[in-house]
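Engineer: predicted structure and sequence below. I'll ask about it afterward.
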Amino acid sequence: MPNNSVSIKEVLDSGKFTLYQIWICTLCFLLAFFDGFDLSLVGVALPDISEYLNSTSAALGVAMSAGNVGALIGAFILGMMADRFGRKNMLLVSAFTFGIFTLAIAFIQSVEQLIFLRFIAGLGLGGAVPNALAFGSEYAPSKKRATLATTMYAGVAIGATFAGLFASYFLPRFGWQSLFLAGGTVACLIGIIALISLPESLEFLVKRNTNIDKSRIRKIVSRIAPLYGTDNNIDFVSSEKRLAGVPFKHLFKDGRTANTILLWMAFILSYYLLWLILSWTPTLLKKSGASSQEFSLAFACVNMGAVFATVLIGILMDKFNPLKILKIGFFLAFISVFIFGYFASSSFIIVAVFSAIMGFFVIGSNSGLMGLAAISYPADIRGTGLGWATGVGRAGSLLAPVAGGLMLTGNWSVNYICTTNAILALVVILIIFIMQKVNSK
């Protein structure tokens, strides 16, 4: 009989970050990658889809929002289901759902079909990132959790960057359909790899604690900390107190109410600004005179800047006060969106540079919010916390495509659209300032 208890936190913090843990985080990164790739495909392809379907910007804005409605529902449902039925199962559901239905978009013949398929694909997209971040974070040493969470989230930005680069070559040669055929197929392949090689969350297995789970736990621990895994006298226990009842209610218990509400408010505004950029940057640049290859490359630059910011902000949040880092990030996001709007009709080189700067600060700061959510909740409710934060945040992403479409239909200038919406980054700073005051009490 085991006579010594060791927590999962002790196992993860006991030694080096192993190749096995790196592989797990890499798979989570790849799932986030194809989330970003598939999310960005519609934005990049939107001008060509508009011509193919002979549709207006306002109608396509509804189609974009339909995907975000699905993502909102998916984030809520799949996040909570992951806390009850396991992260791996819900990650696989997410991956195959957004892969299969993204593939199907290549065959649309109407805006209505695009709306339907974006909604279903959105269900998977909504569950992919919060579950991938929660899953990867639970295999990370505690001192590296924010860094690894934001690094995995960088997969979204890298995927979106790749979508822009991929589109710049394939869009003019093979048409917009080729983007969805490739994106959906490879996403399903990643899902198959995850099915075969991804373990279940250690914290989840420990808390479920069946006889089969005990064997699986020891096998996984042996690959992370062999000295613990091969000692049959050790009983592995959860790092955190088990929270009884429905996970959702614990988001508002033990002093978490104010932080949860404020975090949701910040996510809504941040997602709005993020999705305004992801949905309409190619169209805004086309309005300013860019060719399909130029706006695809500029869109890639938006996300390329975000890649570096996403990794950097996690490192800074682990070293310094996370809320102070986020305040600086969102202030620079405000400046960058304003400047992008001013220079949107300049030469391609200038547009590309300011696109990268805007992506660096806007998407990087949004990544910082993901990292903050990942470290704000205990393991029992981490999937629920991340799911609800991103799900509520999707309310902003619902509004952004429609709002952008209405602004373009109303013939707003690119400069005016960017200047007006950049102000929201300042409101996020105010929310973070209030969070700081709440936490200092």
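Structural biologist: It's in.
Engineer: drop to CA atoms for contacts and neighbour counts, all remaining ones
Structural biologist: Fine.
Engineer: what separation do you get for Asp380 and Ala374?
Structural biologist: From Asp380 over to Ala374 the distance is 12 Å, taken as C-alpha to C-alpha, to the nearest Å.
Engineer: got it, and Arg223?
Structural biologist: From Arg223 across to Ala374, the span is 24 Å (C-alpha to C-alpha).
Engineer: give me every residue that touches Thr257.
Structural biologist: Thr257 makes contacts with Leu251, as judged by C-alpha atoms under 8 Å, 6 or more residues apart in numbering.
Engineer: then Ala306?
Structural biologist: With contacts taken as C-alpha under 8 Å, 6+ apart, Ala306 has the following neighbours: Ala154, Ala157, Ile158, Ala356, Gly359, Phe360, Phe361, Val362, Ile363, Gly364.
Engineer: which one among those residues gets closest to Arg208?
Structural biologist: For those, the closest approach to Arg208 (C-alpha to C-alpha) belongs to Ala154, at 31.1 Å.
Engineer: point me to the helix or strand that includes the closest one.
Structural biologist: Using DSSP states H and E, Ala154 sits within helix 145-174.
Engineer: who has more neighbours, Asp380 and Ala374?
Structural biologist: Neighbour comparison, Asp380 and Ala374: the larger count goes to Ala374, with 24 against 21 (by other C-alpha atoms under 10 Å).
Engineer: pretty sure the more buried one sits against Leu148.
Structural biologist: No. The pair Ala374 and Leu148 does not pass the contact test of C-alpha atoms under 8 Å, sitting 10.1 Å apart.
Engineer: mind listing the shared neighbours of these two?
Structural biologist: Residues touching both Ala374 and Leu148 (C-alpha under 8 Å, 6+ apart) are Ser137.
Engineer: ok, and here's another one to check against it:
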Amino acid sequence: MTNKVIDIKAFIDGNRMAPYQWLTLSLCFMVSLLDGIDAATMGFLAPSLMKEWDISRVAFGSVLSAALFGFAVGALAVGPLADRVGRRKVLLISVLTFGVFNVSCAFAETSTQLFVLRLLTGIGLGAAMPTAATLLSEYAPTRIRAFLVTVMFAGFALGSGLSGFLASFLVPNYGWRGVLLVGGAIPVLITPLLFWLLPESARLLAVQGYPSAQIAKVLNRVCGSKFSADMTFVNLEPALAKVKIPLQLLFQKGYGLGSTMLWVSCFMGLLIIYLITGWLPTLITDAGYSVQEAASIAAMFQVGSTVGALTVGLLMDRFDSHRVVSLAYVLGGVCIFLLGTIIMKSAWLTVQVGIAGFFIGGGQTGLNALAPAFYPTQSRATGVSWMNGIGRGGAIAGSLIGGLLLSLGWHFGAVFAALALPAAVAAVAVLMNRRAAHSIMQETDADAANAVTQTSLVTTR
């Protein structure tokens, strides 16, 4: 097997998942879970904090939004770094960052201090998820990649739910500071485990020209293979020109249109999700339901989103992934529109909320599986992170627009009818990204065909 050329992607695609690849999925799922716990914590602590510090909802609203702004900053800033210094290093730093600053939040004495610390926590949160998704996608075979990425993102929803149980147990016994201490200590303590077990992307190492011995060592560990230092490892993808500004990588060789469409889709999807999750309980309460009933009905959106994410991931691996995600947005828009026409005291309300979450949440999570597949290794972390960073603008807009529409006197039906429009825009943008992806693929296939005629590719263990 000496003097052989190994196409890493073809090797991974041509073999079954090795135990260490499943471990990598588990580690990325753990990061997603911890991210979800820390991201949702403040919402559950709000009543205790406002009472203890005697501050208004408006004043505390800035604290709740701090992590969203931090998330956007983290995603936009760290993606290019992960493409340069490695996914593993950035992911470790990100987890440690949101853990340390979440612990620091427990010692805040004013809302201003808490705002700053939650902003810094959000930077770590925003950097961790896109980086984990990028790393996982580079060790996942194409045939099941979408499902594995959606499984990872399901950890975020699970973590958000666990955060509520954590708060319900700790607040009565240890106060809100105890929740932040525990929620931050867990990722800090997990970081050494990630340092020990988390691999670097072999595909990134090959693109960056690392020695064959180092790449062979990583592949032998993760994929259970028997490669040696006298082999040559390649990653047959479009070669992008070196640039001074990493963002320029997202606009080379036809990637500009596809990148813009991913941004539009993510922005619109998160606008819908955050408007619904942020204001649906209020709208339901205004319709005459109790606070407990409103919380239970609104929670069905998250339940539906989790089930929808896994379902969409499975379908993406079996059918045209872009069309699956686009259809999910379309059906989600229809469900949201119909949700606005339901009589609020109807027994169908709970079911309809769950179905809307199924399609909108499923489409949004599916988008996170589309993005890693769209970009080459050289710019993948930048592409995925910037999509999530721009998307956070939609999350912030959704929270603000919901409050604005309600203050203008919009009723339940009108608000949800209006949300059908961004769902349609997201669906169209996904299909336009598909066109860009197919155009790039044709060029890539031509380049790969030329490379195959010059090298002997090994794709078996």
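Structural biologist: Looks like it came in fine. Bear in mind that the values here come from a model prediction, so they are computed numbers and not experimental data.
Engineer: where along the stretch 151-300 of the first structure do the strands fall?
Structural biologist: 234-237 (DSSP state E, counting those that start in this stretch).
Engineer: remind me, longest helix of the first structure?
Structural biologist: Across the first structure, the helix with the greatest residue count (assigned by DSSP state H) is helix 19-53.
Engineer: list the buried residues in that one.
Structural biologist: When neighbours are counted by 16 or more other C-alpha atoms under 10 Å, the buried residues of helix 19-53 of the first structure are found to be 21, 24-49.
Engineer: check the fit of it onto the second structure and give the mean distance.
Structural biologist: After superposition onto the second structure, the average distance of helix 19-53 of the first structure to its aligned residues comes to 2.2 Å, using mean C-alpha distance after the TM-score superposition for the first structure.
Engineer: which of the contacts of Ala306 of the first structure fall within helices?
Structural biologist: Using DSSP H to define helices, the subset of the contacts of Ala306 of the first structure located there is Ala154, Ala157, Ile158, Ala356, Gly359, Phe360, Phe361, Val362, Ile363, Gly364.
Engineer: for the first one, give its distance to Ala400 of the first structure.
Structural biologist: Here the criterion is C-alpha to C-alpha. By it, Ala154 of the first structure lies 22 Å from Ala400 of the first structure.
Engineer: nearest spatial neighbour of the residue of the second structure sitting at the aligned position of Tyr228 of the first structure, chain-adjacent residues omitted?
Structural biologist: For Tyr228 of the first structure, the aligned residue in the second structure is Lys226 (criterion: TM-score structural alignment). Distances taken as C-alpha to C-alpha, 6 or more residues apart in numbering put Asn220 closest to Lys226 of the second structure, at 5.7 Å, once the chain neighbours are dropped.
Engineer: which residues of the stretch 151-300 of the first structure fall in helices?
Structural biologist: For the stretch 151-300 of the first structure, applying DSSP state H, counting those that start in this stretch gives helices covering 177-197, 202-208, 211-224, 226-229, 257-287, 292-319.
Engineer: same for the fourth one, what does it pack against?
Structural biologist: In other words, helix 226-229 of the first structure. Contact here means 3 or more C-alpha pairs under 8 Å, 6 or more residues apart in numbering; DSSP states H and E; on that basis helix 226-229 of the first structure packs against helix 211-224.
Engineer: spell out for me which residue occupies the centre of the first structure.
Structural biologist: In the first structure, the C-alpha closest to the average C-alpha coordinate belongs to Val129, at a distance of 4.6 Å (C-alpha atoms, centre = their mean).
Engineer: hmm, which of the contacts of Ala306 of the first structure are common to the second structure?
Structural biologist: Comparing the contacts of Ala306 of the first structure with the second structure on both residues aligned by TM-score structural alignment, their matches' C-alpha atoms under 8 Å, the contacts found in both are Ala356, Gly359, Phe360, Phe361, Val362, Ile363, Gly364.
Engineer: quick one: furthest residue from the center of the second structure?
Structural biologist: Here the centre of the second structure is the reference, and by C-alpha atoms, centre = their mean the most remote residue is Thr2, at 40.3 Å.
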